[in-house]
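Peer 1: Structure, please.
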Amino acid sequence: MSIQHIWEIRAKNTPLLKKKCNHCDSERFASSDKFRLNAQKKNIDIWLIYRCVKCNNTYNMTLFSRIRTESVSKEIFSKMSENNTEIAWEYAFSHEIRRKNNVEADTDSVEYEILYHEIHEEEMINPDSEMLTFKIKCPFDFNLRISAVIRTALNLSSAKLNRLIEADAIWFDGKPLLKKHKIKNGDIVQVHKAKLKSVL
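Peer 2: Reported below is the predicted structural model:
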C-alpha cells in the first residue's frame, strides 16, 4: 500500500503590501497584526493596521465597513478585540480583502520553511506502488511554486527537476507538472520512483 507523505509549508511572516508611503519614500507596509475597531450606534468598522517599514506611518486596511455589529460572529469579534495573531494572519493573506482594498501584496517578501521527511530506501524499492505520493499542507497562499518545494524536499538540482518534468515523472493534482504551478492547501504530488532513482 502506498504511503502518503506530508510536505508542510509554514510561512514565517505575512506578505508586505506594495503601497507608497505619503510620509517617506518607502513603498512597503507591514502588518502590525493589530486591529482597529470603531463602533457607531449599531454599526461597526474594522481595519487591519499596517505600518510603513521605514517611518512607521500607518495604513488601515478595511475588513468590514458600516456593518451591523451582529453581522460579525462573537468569536471573531472577540479575537479581533484581543488582536489575535492567528486571525490577523488570515486577513493579511486574503486575496479577497486585498482586492477589495485595491492593494497588492509583495508575496516574495514571505519567508517560509518546508517540513518534510526524507524518503527511505525501503520505500523506493517497495513493489506495491510505482509512485511516491505527497500531500501539501499550506494554510496560506503566497504564490509559492510547487517546483521550489519539490526541489527542496527531494534535494534535486534544477537540471534534475527538468529531466523529471520532461520524462512526465512528476504529476501534480492528476496532471503532468508544469513549472508555473503554484501550490494550495491539499494539493497532491506524485513522483515516479524508478525515474526519480535514475536521476539521483
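Peer 1: okay, CA-based contacts and neighbour counts for the rest of this
Peer 2: Will do.
Peer 1: Can you tell me how far the residue in the chain sticking out farthest from the centre is from I146?
Peer 2: Note on the chain: the largest C-alpha distance from the chain mean falls to K41, namely 37.4 Å (Cα atoms, centre = their mean). Counting by Cα to Cα, to the nearest Å, the gap from K41 to I146 is 48 Å.
Peer 1: what ranges do the strands span in this structure?
Peer 2: 4-11, 16-18, 28-40, 43-52, 58-68, 104-106, 112-115, 131-137, 170-172, 175-176, 188-192 (DSSP state E).
Peer 1: One more, please, to line up against the first structure:
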Amino acid sequence: MQTIHWRVEATSAPAAVRPCDACGAEARFESTGRFRVNAQKKRLDVWLIYRCAACGSVWNCAVIGRRRSESVGRERLVRFMDNDPDLALECALDAGLLKRNGARRGPVSFAVEGELPGGEDCRVEIEAEGLAGIRLAEVLKLALSRSELERLVEARDVACVDGSDVLKAKLRPHWTVVVRARS
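Peer 2: This is a model prediction of the structure:
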C-alpha cells in the first residue's frame, strides 16, 4: 500500500471573536502580528495585540502573565520582542490561549501540501500541528466534494485507521486515513 504525506498549514492568522467594549457587541478581532512585552522587576507580561475589524479598537490577548523572565527562555523572549511572525501565528492559532482570554478562534484558512491519492489503495499521513478543532472532513474536501466524501465514507473507501468517524473527527497533530482505490 502506497503512503502519501500531507502537511496542513494555516495560511493566515484566524480572527479572535469576543465582545468589543467600543462596539458594544461581539466582534471579530484581527491579529496585528505584534507583541507587547512589559517587564517589572523580575516579572514579565506578554500580549498579542489584536484590532477590532469593525471599529479598530485594540485588545491585548495575554500570552504570558507575571512570570519570571528566566522561565520564558531567552530565545523565546527575543522572538516576542522581535515580533516573530511564526510565533504570532502560533499564538493566534492557540484556541486554549484565546479561551483563557475570553475569546474563541474564528475560522482558520489553511492549505494542504502533498499529492492526491491515485488509482491504488493508499495511506494518507496527515501532519497538522496547531490546527486542532478543524474537522478532518474539511481537509479531505480539498480533494473531493462533500457528497463524494460522504459516499466514500459510507462505502468504507475512506476511513480513519483508528476507527474515528471521518466526517465528525477533528484534526490532531498526526492522522492516518486509508483511501481505497475507486473502481
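Peer 1: Now compute the TM-score of the two chains, please.
Peer 2: Between these two chains, after superposing, the TM-score reads 0.89 (TM-score structural alignment, normalised by the length of the second structure); 182 aligned residues with a Cα RMSD of 1.9 Å.
Peer 1: Map the residue farthest from the centre of the first structure onto the second structure.
Peer 2: By TM-score structural alignment, K41 of the first structure lines up with K41 in the second structure.
Peer 1: on that earlier part again, make a markdown table out of the strands of the first structure and add mean neighbour count.
Peer 2: Shown next, in a markdown table, are those (neighbours: other Cα atoms under 10 Å):
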| stretch | mean neighbour count |
| --- | --- |
| strand 4-11 | 18 |
| strand 16-18 | 21 |
| strand 28-40 | 18 |
| strand 43-52 | 20 |
| strand 58-68 | 16 |
| strand 104-106 | 17 |
| strand 112-115 | 14 |
| strand 131-137 | 20 |
| strand 170-172 | 20 |
| strand 175-176 | 14 |
| strand 188-192 | 21 |
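Peer 1: wait, which of these is closest to S78 of the first structure?
Peer 2: strand 28-40 (11.1 Å; Cα to Cα).
Peer 1: Now do stretch 162-174 of the first structure: distance to the chain's middle.
Peer 2: Mean C-alpha position of stretch 162-174 of the first structure versus that of the full chain (Cα atoms, centre = their mean, to the nearest Å) differs by 23 Å.
Peer 1: Revised request: answer the last question for stretch 171-185 of the first structure.
Peer 2: Relative to its parent chain, stretch 171-185 of the first structure has a centroid offset of 15 Å by Cα atoms, centre = their mean.
Peer 1: One more: stretch 57-74 of the first structure?
Peer 2: Centroid displacement of stretch 57-74 of the first structure relative to its chain, using Cα atoms, centre = their mean, is 23 Å.
Peer 1: now do stretch 17-27 of the second structure
Peer 2: 23 Å.
Peer 1: Any buried residues in that stretch, and which?
Peer 2: Neighbour counts over stretch 17-27 of the second structure (16 or more other Cα atoms under 10 Å) mark 17-20, 27 as buried.
Peer 1: Between these, which sits nearest D165 of the second structure?
Peer 2: Of the buried residues of stretch 17-27 of the second structure, the one sitting nearest to D165 of the second structure (Cα to Cα) turns out to be V17, at 28.4 Å.
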